[in-house]
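Trainee: Here is my input, please return the structure:
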Amino acid sequence: MQLSEIQLRQIWPNAGKRAAVFLPYINATLAEFAIDTPVRVAAFLAQVGHESGQLTWLEEIASGQAYDTGSLAKRLGNTPAADGDGQRYKGRGLIQITGTDNYRACGQALGVDLLADPEQLETPRLACRSAGWFWRSKGLNQFADAADFVGLTRRINGGTNGLTDRMAIWDRAKQVLGVK
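Mentor: Below you'll find the predicted structure:
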């Protein structure tokens, strides 16, 4: 399934001119990672639309310092605060890949060294591909196929943060893509 720029702008009205820049990479990602039905595309666009502020943010707004110590840092594979892994590997990309372990796994899967150059996830191509990798690696098509949007959100976010915005984008995407 290929999206048009008109469709993308209808789904993400705040994306502006960025929609045209990202569109070829989004379409390539949809194909590469089998996000290939209208229901899957609608769910994907809703989630990454929220996570990126409709292409506004490719880097987490927070400093990442919260990922330096404690159980969260350990879960993400970050080393103690002296190394600064929390800031170095804070959320980036359309779906906010976060933490040393995720950067390593994503980079290996995509054939790029994200540990040496984490900012690569802020480029349109890798921001999109990393979101597709995350989607596939977490088995998110099954949630989209089952219309389990809350379960999908929890799998991405760990909770239901931003659920109202995610659902509003999902509703627009379903309407634009003809999902019943």
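Trainee: For the rest of this, base every contact and every neighbour count on C-alpha atoms.
Mentor: Noted.
Trainee: what's the distance between N78 and R129?
Mentor: Look at N78 and R129: by CA to CA, to the nearest Å, they are 23 Å apart.
Trainee: Where do the helices of this structure begin and end?
Mentor: 5-11, 18-32, 38-51, 70-76, 85-88, 100-110, 124-137, 140-145, 149-157, 163-177 (DSSP state H).
Trainee: most tightly surrounded among those?
Mentor: Highest mean neighbour count of the helices of the chain: helix 38-51, a mean of 25 (counted as mean count of other CA atoms under 10 Å).
Trainee: now the angle between helix 124-137 and that one, please.
Mentor: 120 degrees (axes from the mean of the first three to the mean of the last three CA atoms, to 10 degrees).
Trainee: so helix 38-51 versus helix 163-177, what angle?
Mentor: 140 degrees.
Trainee: neighbouring contacts of helix 38-51?
Mentor: With contact meaning CA atoms under 8 Å, 6 or more residues apart in numbering, helix 38-51 is reached by 1, 11-12, 30, 35, 54-55, 57, 94-96, 131, 135, 141, 144-145, 147, 149, 153, 162, 165-170, 173-174, 177-179.
Trainee: and this one, so I can compare the two:
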Amino acid sequence: MPRKTFRGLSLARSAVVLAVGALLATLFAVPASAADPVGQITGLGGKCVDVAAASNANGTPVQLYDCNGSGAQSWTVAGDGTLRALGKCLDIVERGTADGSLVQLWDCGGGANQQWVVNSARDIVNPQANKCLDVQNRSTANGTRLQIWTCTGQSNQKWTAAGTSGGGNPPPAGGFVVSESQFNQMFPGRNSFYTYSGLTAALSAYPGFANSGSDTVKRQEAAAFLANVSHETGGLVHVVEQNTANYPHYCDPNQSYGCPAGQAAYYGRGPIQLSWNFNYKAAGDALGINLLADPWRVERESAVAWKTGLWYWNTQNGPGTMTPHNAMVNQAGFGQTIRSINGSLECDGRNPAQVQSRINNYQRFVQILGVGPGNNLYC
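Mentor: You can find the predicted model right below:
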């Protein structure tokens, strides 16, 4: 039987309707029955797939627009592989297959130009054209038309169901902008110590984290934190510092409280690799945990480890001039978070490879979260 491959998805043409419907249902996390709810579908800039003027007339443009919860942004997935709003289908104008063919709302007819597959990379693909649903010119302006385009993997082709289904991801725990599925995608080889539940449990210590500003800013901050964390821990693999020869060097005897847990007890631990007795003291005081006496809690308890990372992110300037949290919320740029974490060793040309590693993580994570990276990535 002849087959055609669509970005890693191989569909038998004789079974295309069933397969498309099943894939849409699976990756939008809904049953493959007629008109199951997806809700809002968000993309670039945290904006929504929207039917212009909430009109259900044939030929109405489908566009990007501020999410508003209206019926013009309420989508359903049907068992025949179509995406529907206002009683009509997402349709490619004139059955086009070329790059730049626009999409519109039209009477549902079951044609190939109304068939869509959602893959694990969060592309919405039209199988006939083997092209992705795409935001024209990568613009986040309200009213920007949607089209199909050769799949590039860029953020203007990434989509998330933001209603009850979450684009194949369950609703984010505790309102966190990163779902567990997205977290797993970011860290496929992570150490089991670094649990998603530990991270979400830690959020209560700093409720402003990834919860300030626009939806885009919230996602950018979460991505920035996790990108730096990934760099510090080798992709959330290392719980403790690997160079044991350094362990005795992290006790500053000039501090009045000394090193009650022992001279070699304050080595790097956790997502930000908390180190030095004075940092364990400050973090413990802020969190209400006696980490000076028991620094090993940072390597025993996932939520405690995550809290120390969030403590640094939200309260410490480090070698920079602002906290990483403020850098993202005030849109100073990802580069300022690098400066605040390790700028004295990496920024201003000191170690460009390390800076680039952090940026690569960040760019990958914002893509997973469906937003752009913003400006000023370098330090």
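Trainee: Superposed, what's their TM-score?
Mentor: Put the two chains on top of each other and the TM-score (TM-score structural alignment, normalised by the length of structure 1) is 0.81; 172 aligned residues with a CA RMSD of 2.7 Å.
Trainee: now the helices of structure 1 as TSV including distance to D117 of structure 1?
Mentor: Formatted as TSV, those follow (distance: least, CA to CA, whole Å):
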stretch	distance to D117 of structure 1
helix 5-11	29
helix 18-32	20
helix 38-51	21
helix 70-76	18
helix 85-88	9
helix 100-110	10
helix 124-137	12
helix 140-145	27
helix 149-157	24
helix 163-177	30
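Trainee: Among those, which comes closest to A62 of structure 1?
Mentor: Nearest of the helices of structure 1 to A62 of structure 1, taken as CA to CA: helix 85-88 at 8.9 Å.
Trainee: Show me the contact partners of the closest one.
Mentor: 63-68, 73, 78-79, 99-100, 118.
Trainee: how about 6 Å then?
Mentor: Identification of contacts with helix 85-88 of structure 1 by CA atoms under 6 Å, 6 or more residues apart in numbering yields 63-65, 67-68, 78.
Trainee: Would you check how far apart the spatially most central residue of structure 1 and A73 of structure 1 are?
Mentor: Compute the mean C-alpha point of structure 1, and by CA atoms, centre = their mean the closest residue is I95, 1.7 Å away. Using CA to CA, I95 of structure 1 is found at 19 Å from A73 of structure 1.
Trainee: Repeat that for L114 of structure 1.
Mentor: Taking CA to CA, one finds L114 of structure 1 at 18 Å from A73 of structure 1.
Trainee: quick one, strands of the stretch 101-250 of structure 2?
Mentor: Under the criterion DSSP state E, counting those that start in this stretch, strands of the stretch 101-250 of structure 2 are mapped to 103-106, 117-118, 124-126, 131-135, 144-149, 160-161.
Trainee: so the first one corresponds to what in structure 1?
Mentor: It stands for strand 103-106 of structure 2. Alignment of strand 103-106 of structure 2 against structure 1: no match, by TM-score structural alignment.
Trainee: Map Q96 of structure 1 onto structure 2.
Mentor: So, by TM-score structural alignment, Q96 of structure 1 is matched to Q273.
Trainee: Check the gap between that match and I338 of structure 2 for me.
Mentor: Noted for Q273 of structure 2: a distance of 14 Å to I338 of structure 2, by CA to CA.
Trainee: what's the answer for F278 of structure 2, then?
Mentor: From F278 of structure 2 to I338 of structure 2 the distance is 21 Å (CA to CA).
Trainee: try W311 of structure 2
Mentor: 16 Å.
Trainee: Next: P271 of structure 2.
Mentor: Counting by CA to CA, the gap from P271 of structure 2 to I338 of structure 2 is 15 Å.
Trainee: Check L292 of structure 2 too.
Mentor: From L292 of structure 2 to I338 of structure 2 the distance is 26 Å (CA to CA).
Trainee: just L236 of structure 2 next, same as before
Mentor: 18 Å.
Trainee: same check, this time on G198 of structure 2
Mentor: In terms of CA to CA, G198 of structure 2 sits 24 Å off from I338 of structure 2.
Trainee: same thing with Y267 of structure 2?
Mentor: For Y267 of structure 2, the distance to I338 of structure 2 - CA to CA - is 21 Å.
Trainee: same deal with G288 of structure 2?
Mentor: Look at G288 of structure 2 and I338 of structure 2: by CA to CA, they are 27 Å apart.
Trainee: cool, P324 of structure 2 as well?
Mentor: For P324 of structure 2, the distance to I338 of structure 2 - CA to CA - is 8 Å.
Trainee: One more: K218 of structure 2?
Mentor: Where I338 of structure 2 is concerned, K218 of structure 2 sits at a distance of 18 Å (CA to CA).
Trainee: for E221 of structure 2, same thing?
Mentor: 13 Å.
Trainee: try V17 of structure 2
Mentor: 48 Å.
Trainee: Could you do I148 of structure 2 as well?
Mentor: According to CA to CA, I148 of structure 2 and I338 of structure 2 sit 36 Å apart.
Trainee: Then R84 of structure 2?
Mentor: Using CA to CA, we find R84 of structure 2 at a distance of 43 Å from I338 of structure 2.
Trainee: next one: I289 of structure 2
Mentor: Applying CA to CA, one obtains 27 Å for the distance of I289 of structure 2 from I338 of structure 2.
Trainee: Helix or strand for V16 of structure 2, just tell me which one.
Mentor: helix 16-27 (DSSP states H and E).
Trainee: Just tell me the aligned range of that helix in structure 1.
Mentor: Using TM-score structural alignment, helix 16-27 of structure 2 lines up with nothing in structure 1.
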